[in-house]
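Trainee: Sequence and predicted structure are below.
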Amino acid sequence: MFSESSLGTFKACLRGELIQPGDPRYDQARRVFNGLIDRRPALIVRCAGVADVIAAVNFARENDMRTAVRGGGHGVTGNAVCDDGVVIDLSAMKSVHVDPGKRTARAEGGATWGIFDHETQAFGLATTGGIVPSTGIAGLTLGGGIGFLNRRYGLACDNLLSADVVSADGRLLHAGPAEHEDLFWALRGGGGNFGVVTSFEYRLHAVGPVLGGEIVFPLEQAQRVLRFYRDWSTAAPDEVRADATLIAGPEGPALDISVCYCGAPEEGEKVLEPIRLCGCPLVDTVATVPYTKVQNLLTEVFQPGRLHYWKAAFVRALGEDAVDAMVEFFASTAPGFFAAIAIEHLGGAVSRVAAEESAFRHRKAQHSLLVLRMWEDPAESEANMDWARRCYRTVEPFLESGAYVNYLGDEGEARIVASYGPNHERLAVIKKKYDPTNFFRLNQNIRPG
């Protein structure tokens, strides 16, 4: 793939680290969030800055090497790492600079949402971000960016003001509303197809303490509560996001409503009262808490290294048939730890952006559905994946053909095209302009058109 001479020249121009098989850091460096992924790259370039990223792109292109880009490494498909190729690892590039006067933040591509929130909350500010702190800002934003603040402030990509991108030919481009506008459009939902984003500039919002926590109902109340939740969540004010999850955790199966209300707490109490009273909760932890506490609700469950399999789509209609089907399947199959059917709350500000304004087009969906199976013993992989597939087949009649690309598995080109819908053709044209050889193809790939 490359000569020792060319590798030596490449290594000499790096400020960061070059990690190869045999290096004591190698096994740790190649691990990603999903423990189901076990890939062995030829080179891992742990970049210290933009110059390293440019050098890595040029070296990989000139030596015709398969190339993966790692931000947080959280993607369920494991596209952040590859066999035999180059991993451009941004994990050391994680600085976040906040301008509290302008209410903006610029963050490097290796930052996680935990790091980002830590910096912005020092000034009582935040933007829509992932609900697991170890998730990278890069992958989540490029795929759209669902999070607890999305109903009030839109998706992460709706709050993206500009981005610096290393293209496939090794140029550093600044993409924004007035420069490389087509690329800026594509970055807001088009995934990692267009280059290595080395920094993101976000709009921030005033976010102080929120009303947040979990309301847990016994499984036998799930049908009644979910039917109420359907209408209540659709009519709810923008300040509230409430996700309803059928969950099989360490304490058995239940229905969990995870809540974040980012308005005045006294108003939030009135808004949440109906969902609290529609059944008899086993647990109710909702209280006025720091925003970062809500962002950590899932930290203990989503520990790196556990094995994951996901299936997802946007909900077409959360009617009684859909509710009955998912509850009956969940109750009858009695899955052990950890299984979930998560109904994520959309609408609000997400729906007030035109479908053609960014690459993310699913603006009218009120909910997204994620079937998630997680386990620890590799010997149980086939049985767990089979459960997830059967579960998804049960709810599939009630779902749209497209999905949130950050939740897509390796499901083929047709699913990718369906997920972008009418925006796919425009994305393919932009891909041809910025990456005509499909150098960046380890992603939910959009082929040059």
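Mentor: Cool, the structure landed. Residues are numbered from 1 along each chain as shown.
Trainee: all contacts plus neighbour counts: C-alpha atoms, from now on.
Mentor: Fine.
Trainee: Helices of this structure, start to end?
Mentor: Taking DSSP state H as the criterion, the chain carries its helices at 4-12, 26-29, 50-62, 113-121, 137-142, 150-153, 181-187, 222-235, 265-277, 291-295, 320-333, 381-395, 413-420, 423-434.
Trainee: which residues are in contact with stretch 186-194?
Mentor: Residues outside stretch 186-194 that contact it (CA atoms under 8 Å, 6 or more residues apart in numbering): 139, 141-145, 157-158, 160, 167-168, 183, 358-360, 405, 427, 430-431, 434-435, 440-441, 443-446.
Trainee: what about the nearest residue in space to Glu108 that is not next to it in sequence, how many neighbours?
Mentor: Nearest residue to Glu108 in three dimensions, chain neighbours excluded: Ser199, at 4.2 Å (CA to CA, 6 or more residues apart in numbering). Neighbour count for Ser199, taken as other CA atoms under 10 Å: 24.
Trainee: circling back: please indicate which of the contacts of stretch 186-194 are buried?
Mentor: By neighbour count, with 16 or more other CA atoms under 10 Å, the contacts of stretch 186-194 hold 139, 141-145, 157-158, 160, 167-168, 183, 358-360, 405, 427, 430-431, 434-435, 440-441, 443-446 as buried.
Trainee: For Tyr404, see how far away the spatially most central residue of the chain is.
Mentor: By CA atoms, centre = their mean, the chain has its centre lying nearest to Leu140, at 3.8 Å. From Leu140 across to Tyr404, the span is 10 Å (CA to CA, to the nearest Å).
Trainee: swap in Thr234?
Mentor: In terms of CA to CA, Thr234 sits 19 Å off from Tyr404.
Trainee: Which one's more surrounded, these two?
Mentor: For Thr234 versus Tyr404, neighbours defined as other CA under 10 Å are more numerous around Tyr404 (23 against 14).
Trainee: ok, second structure coming up, stack it against the first:
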Amino acid sequence: MAAAGVSAVSLGVGAAGPAAADSAGAPGVLGGQSVLPGDPRYQTLSQGFNQRWSSRPAYIRLAGSDADAVAALKTALDKGLRPTIRGGGHCYEGFVDNDRGVILDLSTLRGVRAARDKFGAPTYCVEGGATNWDVYTSLFRTYGVTLPAGSCYSVGAGGHVSGGGYGLLSRRDGLTVDHLVQVDVVTVRGGTVELTTAHRDDPATSPESDLFWAHTGGGGGNFGVVLRYHFARLPKPPPRVWLSSVAWSWADLLKHPEDFRRLVENFGSFFAQHSGPKETVYRGLFAILKLTHRTNGNVVLLSQWDEDDPSPLEEFLAAMEAGLTSRAVVQSYAAGGVLLPYPDKRRQMPWFQATMTLNPSGANQRGKYKSAYQRRRFTPTHIDAFWEWLTKTVPGMDLTQTLVQIDSYGCRINEHKPAEAAIPQRDSVMKLQYQTYWTDPAQDAAHLAYLSGLYQAVYKATNGIPEIDTDTDGAYVNYPDVDLGTADQKHPAYQRLYYKQNYARLRKAKKTWDEKNVFHHAQSVTLPS
């Protein structure tokens, strides 16, 4: 029998690994494949979604089973090769790229099924290589439930969940990790590579308790290779939802700058008022305000409302237009990669079809991202900076795909205490994502400088970053930004901005489960000094 929390599938470092003898592309004895340079899949599997990043690994290992994942990691360590783990490949920075090392690719492990946790209780099991779309289609069609995760269909569950993923149902159903009960993780502890199961109900003093907790928002690539997530008591999605998409023309906003200010004030004030843990009326409303650059043509407000009576949605939309001279129209072209091709401002449709409609991952381009949690309504400094930078033109730059996306947040998310899960931001009312996209590598420096300038201007009052426990509350680990510091620096800001007071316990888990720092990247959890 395996020890509690540890699978019998384990190989001590130093033993021969069965995956080591695989030839390029040949199935391994444990079901996996090694993809070497020269294989037609190599270039694709060496590069993730963001075209800014590519690498030349020694090989990519497509894990085929539990035993294969254990053996593949052990083989990499025996060869002295650094491993990185990739699921969907959507990391915003280059954390899953790996020159001369090994990329452990989980994308063929994408099952979603009913299962049992290690105590025998029923769960829904999601493998680490599953995408959001795998999760939604399987859970809904087979079991009539869903996970309150993100809208981008091709994002991998492996990284999305471990960072505390959220989506359009999170205000009514919480974060992904609020439903998590167990993780099955390939770890390297005491020189042994093994499959460890860590459960929410493990004794609080056990090492497994820290390992489970670390995966409730501690970020991907820090503690091991997550093969499976187990969820319990998943919510049923609403049978139908209303989708709304309205826009304000930049041509009108430039004539009436006060309308831009009022729109942002209206949005921020509404969600500051209606996002607390006791909110009842608007818990089922999720809205996204896309403040595009002026060259895009329009500012867009997307909304999803989960009840049959559209009156609260109409009241929300009226609140957004209060005091504006410019009138909203039906959205007519894409903003931030999303276009609802409907001739009306709102439309009711089955939830699953609505989820299909709102699931773009965008084109494969070069991109840069920043983020912030917002605890209160926007200040004049915030709004002035949005206006200044989104109306600024830069000769030679195409900024039509540059925007500040403001997502509603809170409600059920804010029912939890900051230390209950590793993700600590539990009283925010909005989450912001700063985005810019382009295709020409020669434009890298210009786009990075533009987004950095915008971000620093917005948070000028707190030294250019969304400081914790102020109007803002740090940044989101799943939208990583190396401008917030890197692990090789002394006291980098990301440790505080992503994790707040929870960072000490994450470092404790790191010491226990990865004392040799096998799993590391530019913003990983560092070992205690």
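Mentor: Structure received. Nothing here was measured: the structure is a model prediction, and the numbers come from that model.
Trainee: Quick TM-score on the pair, please.
Mentor: The TM-score (TM-score structural alignment, normalised by the length of the first structure) is 0.91; 443 aligned residues with a CA RMSD of 2.5 Å.
Trainee: The residue nearest to the centre of the first structure pairs with which position in the second structure?
Mentor: Aligned by TM-score structural alignment, Leu140 of the first structure pairs with His160 of the second structure.
Trainee: Run through the residues that contact its match.
Mentor: 220, 478.
Trainee: do Gly319 of the first structure as well
Mentor: Going by CA under 8 Å, 6+ apart, Gly319 of the first structure touches 227, 230.
Trainee: what's the counterpart of Arg171 of the second structure in the first structure?
Mentor: Match for Arg171 of the second structure (TM-score structural alignment): Arg151.
Trainee: likewise Gly94 of the second structure?
Mentor: Per TM-score structural alignment, Gly94 of the second structure is aligned with Gly78.
Trainee: I'd say that match and Gly35 touch.
Mentor: No - counting by CA atoms under 8 Å, Gly78 of the first structure stays clear of Gly35, with 9.1 Å between them.
Trainee: Neighbour count: those two, which is higher?
Mentor: Each of Gly78 of the first structure and Gly35 has its neighbours counted (other CA under 10 Å); Gly78 has more, 24 against 20.
Trainee: can you pull the contacts of the closest residue to the more buried one other than its chain neighbours?
Mentor: Leaving aside its chain neighbours, Gly78 of the first structure sits nearest to Ile37 (5.9 Å; criterion: CA to CA, 6+ apart). Shown in contact with Ile37 of the first structure (CA under 8 Å, 6+ apart): 31, 77-78.
Trainee: Tell me the counterpart of Ile37 of the first structure in the second structure.
Mentor: Under the alignment (TM-score structural alignment), Ile37 of the first structure pairs with Trp53 of the second structure.
Trainee: State the distance from its match to Arg100 of the second structure.
Mentor: Distance of Trp53 of the second structure to Arg100 of the second structure, computed by CA to CA: 15 Å.
Trainee: And Tyr282 of the second structure, by the same measure?
Mentor: In this structure, Tyr282 of the second structure and Arg100 of the second structure are 51 Å apart, going by CA to CA.
Trainee: Tell me how many other residues surround Glu314 of the second structure.
Mentor: 14.
Trainee: I meant His230 of the second structure, not that one.
Mentor: 23.
Trainee: which one in the first structure is aligned with it?
Mentor: His230 of the second structure maps onto Glu201 in the first structure, by TM-score structural alignment.
Trainee: My read is that that match contacts Ala163, right?
Mentor: Yes - with contact defined as CA under 8 Å, Glu201 of the first structure and Ala163 form a contacting pair (6.1 Å).
Trainee: How about the contacts made by the match of Gly94 of the second structure?
Mentor: Each residue near Gly78 of the first structure by CA under 8 Å, 6+ apart is listed here: 32-34, 37.
Trainee: Across to the second structure, which of those residues hold up?
Mentor: Compared against the second structure with both residues aligned by TM-score structural alignment, their matches' CA atoms under 8 Å, those retain Ile37.
Trainee: Neighbours of the aligned partner of Arg361 of the first structure in the second structure, how many?
Mentor: Residue pairing (TM-score structural alignment): Arg361 of the first structure is matched to Pro424 of the second structure. Residues within reach of Pro424 of the second structure, counting by other CA under 10 Å, total 24.
Trainee: could you measure Pro424 of the second structure against Lys500 of the second structure, distance?
Mentor: Going from Pro424 of the second structure to Lys500 of the second structure by CA to CA gives 7 Å.
Trainee: and what of Asn298 of the second structure?
Mentor: 36 Å.
Trainee: Over to Lys368 of the second structure?
Mentor: Applying CA to CA, the value for Lys368 of the second structure to Lys500 of the second structure is 24 Å.
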